[in-house]
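pasting the structure only:
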């Protein structure tokens, strides 16, 4: 499972590196709240505390996996419905990545507390979120909205949301745990690598956007 504000119209993102989304895409979306995709995103958000309780309270890993699977399915479905029903919205463009990040961070913390994943993995991915948080503050300070989520970030999120149920299964005993472990860790490693790479591209986009703005200002002064 983005400006018409600020100086973005005069500051195109440099074309070096992978293709980057237009800054204005998200701002062009309508101001809708009551849509089916938004309802699914809210449902995913409400599933976070339920998932954490299942994982850290009674340790009902089976039901926790079900919650994660439902979250992954609704993440895919809300995007499809937004396109099929023409129900894209600014709120949805914010809720969808927010729910993804909240699930990833909360799951990582819970799995670390259960000693299913190493602390360094949690530090890497949580550190990535902190860096992106700083980038969002920088964009806001210069009058820009958040940039569109890079396709690598979406792919990484999907891999991690598939990896986490596998890690829970691999933490058990028996044949199923033995079979799940290599697949779960492969998804975790690839998902983490792509998640960090997407963050690098995001930082490059922000730096390029601000550099182009600064260059445009200098040109106007001359």
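Yep, it's here. Nothing here was measured: the structure is a model prediction, and the numbers come from that model.

from now on I want contacts and neighbour counts done on CA atoms only, so please keep to that.
Fine.

can you tell me the SS state at residue 147?
Secondary structure, DSSP: H, G, I helix; E, B strand; the rest coil: residue 147 is coil.

state the distance from it to residue 182.
Distance of residue 147 to residue 182, given as C-alpha to C-alpha, to the nearest Å: 35 Å.

please say which of those two ends up with more neighbours.
Legend: neighbour count by other C-alpha atoms under 10 Å for residue 147 and residue 182, higher for residue 147 (22 against 14).

ok, now how distant is the more buried one from residue 132?
As defined by C-alpha to C-alpha, residue 147 lies at a distance of 11 Å from residue 132.

overlap of the contact sets of those two?
residue 202 (C-alpha atoms under 8 Å, 6 or more residues apart in numbering).

isn't residue 181 right next to residue 164, touching?
No. The criterion here is C-alpha atoms under 8 Å, and residue 181 misses it with residue 164 at 10.8 Å.

neighbour-wise, which of the two wins?
Between residue 181 and residue 164, counted using other C-alpha under 10 Å, residue 164 has the larger neighbour count: 24 against 18.

point out the other helices and strands that the strand or helix carrying the more buried one packs with.
Assigned by DSSP states H and E, residue 164 belongs to helix 151-170. Contacts defined by 3 or more C-alpha pairs under 8 Å, 6 or more residues apart in numbering; DSSP states H and E place helix 151-170 against helix 61-84, helix 90-113, helix 175-221.

report the distance from it to the chain centre.
Chain-centre distance of helix 151-170: 11 Å, with C-alpha atoms, centre = their mean, to the nearest Å.

with stretch 123-130 instead?
12 Å.

and it, which residues are buried?
125, 126, 128, 129 (16 or more other C-alpha atoms under 10 Å).

OK, contacts around the first one?
In other words, residue 125. So residue 125 contacts 105, 192, 195, 196 (C-alpha under 8 Å, 6+ apart).

got it, and the third one?
By C-alpha under 8 Å, 6+ apart, the contact list for residue 128 reads 196, 199.

that older thread, as JSON lines, the helices and strands packed on helix 151-170 with distance to residue 120 would be great.
JSON lines is the format used below for the helices and strands packed on helix 151-170 (distance: least, C-alpha to C-alpha, whole Å):
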{"stretch": "helix 61-84", "distance to residue 120": "22"}
{"stretch": "helix 90-113", "distance to residue 120": "9"}
{"stretch": "helix 175-221", "distance to residue 120": "12"}
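
please identify the most buried of those.
helix 90-113 (a mean of 19; mean count of other C-alpha atoms under 10 Å).

now do that one: distance to the chain's middle.
Centre-to-centre, helix 90-113 and its host chain are 7 Å apart (C-alpha atoms, centre = their mean).

another structure for you, compare them:
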């Protein structure tokens, strides 16, 4: 709002160039006031408008102005101010429209970006689902069933030996040995019966069988405690390594259910040659030690020599897995 400069009331004698009688009469006739009343009227008019900027340095300089001219001048100033107000409003509206357009553009960009990100996430989830389905395999094969039956039979064989029924224990051990031979032969002869899960299930069942037999034989004093400790420690070491390999090879997400899902195969184990020899030596040692009370050759020197041989091959097999750890297992990756 432009400031209004209030009219100055100048007190001069009429004889010194003040309003002549005709002008005073005219103003009095138009406004109905005269003298100081006329200036007060102009002051009230300026204060009422509030938008007029008129400066009278001397009332004598504008003595010939009448009220009509003053009103025209005031109206022109008001019109000019109104036009500037409209221009300012239009300028402000343009800025607001521009900001609104930029906001809408940014909003649309963010919406499109979110939609694109959601689409990419959905595609990634679909790829993961397909990947998991491709990695699954059928574990209900004949070799795997024989392996699982041997694992279930192992604790019972140990229980029979602890009860002193060595003949039945020997018979069950022969059955377990036959299942161990059959599952490998079937998997090699018929590729449709082979599975990557079997590469882990078979050694796990062997470890369970060996552990149950050596502990029960040690309890029955048919095998020395030091050999039992070596065999059990080696098996526990390999079992722990298998759990670590499973965790390393499992792709994200690493959930508890996926970790123990046997159909989701992520790695394949390849036993070393020394480990295969050690498995045969251990089975022979356990069978011969179990037959000692049946055929009466307990504490025979050859039996003691077989125990030491078994201990050496067991330690060598454990070391072979450590030395050749890069070749003993293979992580199965997604096919591309």
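All right, it came through fine. Every value quoted in this text rests on a predicted model; they were computed, and no experiment measured them.

what's the TM-score here?
For this chain pair, the superposition-based TM-score is 0.69 by TM-score structural alignment, normalised by the length of the first structure; 177 aligned residues with a C-alpha RMSD of 2.7 Å.

what's stretch 101-121 of the second structure aligned against in the first structure?
The counterpart of stretch 101-121 of the second structure in the first structure, using TM-score structural alignment, is absent.

the stretch 51-200 of the second structure: helices as residue ranges?
With DSSP state H, counting those that start in this stretch, the ranges of helices along the stretch 51-200 of the second structure come out as 67-135, 142-162, 166-189, 198-219.

as JSON lines, the ones you listed with distance to residue 45 of the second structure would be great.
Shown next, in JSON lines, are the helices of the stretch 51-200 of the second structure (distance: least, C-alpha to C-alpha, whole Å):
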{"stretch": "helix 67-135", "distance to residue 45 of the second structure": "10"}
{"stretch": "helix 142-162", "distance to residue 45 of the second structure": "110"}
{"stretch": "helix 166-189", "distance to residue 45 of the second structure": "113"}
{"stretch": "helix 198-219", "distance to residue 45 of the second structure": "105"}
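
how about these, which one is nearest residue 259 of the second structure?
helix 67-135 (12.4 Å; C-alpha to C-alpha).

and residue 152 of the first structure, what pairs with it in the second structure?
Counting by TM-score structural alignment, residue 152 of the first structure corresponds to residue 274 in the second structure.

what sits closest to its match if chain neighbours are left out?
Closest residue in space to residue 274 of the second structure, ignoring its immediate chain neighbours: residue 317 at 5.3 Å, by C-alpha to C-alpha, 6 or more residues apart in numbering.

quick check: the one you found vs residue 281 of the second structure, distance?
11 Å.

picking that back up, right, and the helices and strands packed on helix 151-170 of the first structure - which one's nearest residue 47 of the first structure?
The minimum distance between residue 47 of the first structure and these falls on helix 61-84, with 6.8 Å, by C-alpha to C-alpha.

that older thread, mind putting the contacts of residue 125 of the first structure into JSON lines with distance to residue 37 of the first structure?
Formatted as JSON lines, these follow (distance: C-alpha to C-alpha, whole Å):
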{"residue": "105", "distance to residue 37 of the first structure": "22"}
{"residue": "192", "distance to residue 37 of the first structure": "27"}
{"residue": "195", "distance to residue 37 of the first structure": "24"}
{"residue": "196", "distance to residue 37 of the first structure": "27"}
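
ok, those in the second structure, which still hold?
Retained contacts for the contacts of residue 125 of the first structure in the second structure, judged by both residues aligned by TM-score structural alignment, their matches' C-alpha atoms under 8 Å, are 105, 192, 195.

quick check, the second one in contact with residue 156.
Yes. Counting by C-alpha under 8 Å, residue 192 of the first structure does reach residue 156; the two are 6.9 Å apart.

what residue of the first structure takes the place of the residue nearest to residue 274 of the second structure?
Per TM-score structural alignment, the equivalent position to residue 317 of the second structure in the first structure is residue 198.

ok, that match - contacts?
Residue 198 of the first structure makes contact with 150, 152, 153, according to C-alpha under 8 Å, 6+ apart.

list just the nearest of those residues to residue 87 of the first structure.
Residue 87 of the first structure lies nearest to residue 150 out of the contacts of residue 198 of the first structure, by C-alpha to C-alpha, at 20.6 Å.

you'd agree that closest one is up against residue 200?
No. Counting by C-alpha under 8 Å, residue 150 of the first structure does not reach residue 200; the two are 10.6 Å apart.

which position in the second structure pairs with residue 123 of the first structure?
Under the alignment (TM-score structural alignment), residue 123 of the first structure pairs with residue 229 of the second structure.

same thing with residue 50 of the first structure?
So, by TM-score structural alignment, residue 50 of the first structure is matched to residue 156.

where's that match relative to residue 92 of the second structure, distance?
To residue 92 of the second structure, residue 156 of the second structure is 91 Å away according to C-alpha to C-alpha.

ok, the two, which is more surrounded?
Looking at residue 156 of the second structure and residue 92 with other C-alpha under 10 Å, you find the greater number of neighbours at residue 156, namely 16 against 12.

distance check, the more buried one against residue 148 of the second structure.
Remark: distance between residue 156 of the second structure and residue 148 of the second structure (C-alpha to C-alpha) = 14 Å.

again, but for residue 280 of the second structure
For residue 280 of the second structure, the distance to residue 148 of the second structure (C-alpha to C-alpha) stands at 19 Å.

if you count what's nearby, which of these two comes out ahead?
A count of neighbours by other C-alpha under 10 Å puts residue 148 above the other of residue 280 of the second structure and residue 148, at 17 against 13.

contact partners for that one?
Neighbouring residues of residue 148 of the second structure by C-alpha under 8 Å, 6+ apart: 201, 205.

ok, back up a step: among the helices of the stretch 51-200 of the second structure, which is nearest residue 245 of the second structure?
Of all these, helix 198-219 sits nearest to residue 245 of the second structure, with 10.8 Å by C-alpha to C-alpha.

what's the mean distance for the closest one versus the first structure?
Superposing on the first structure and averaging over aligned pairs (mean C-alpha distance after the TM-score superposition for the first structure), helix 198-219 of the second structure comes out at 0.9 Å.

corresponding residues in the first structure for that helix?
Here helix 198-219 of the second structure aligns to the first structure at residues 92-113, judged by TM-score structural alignment.
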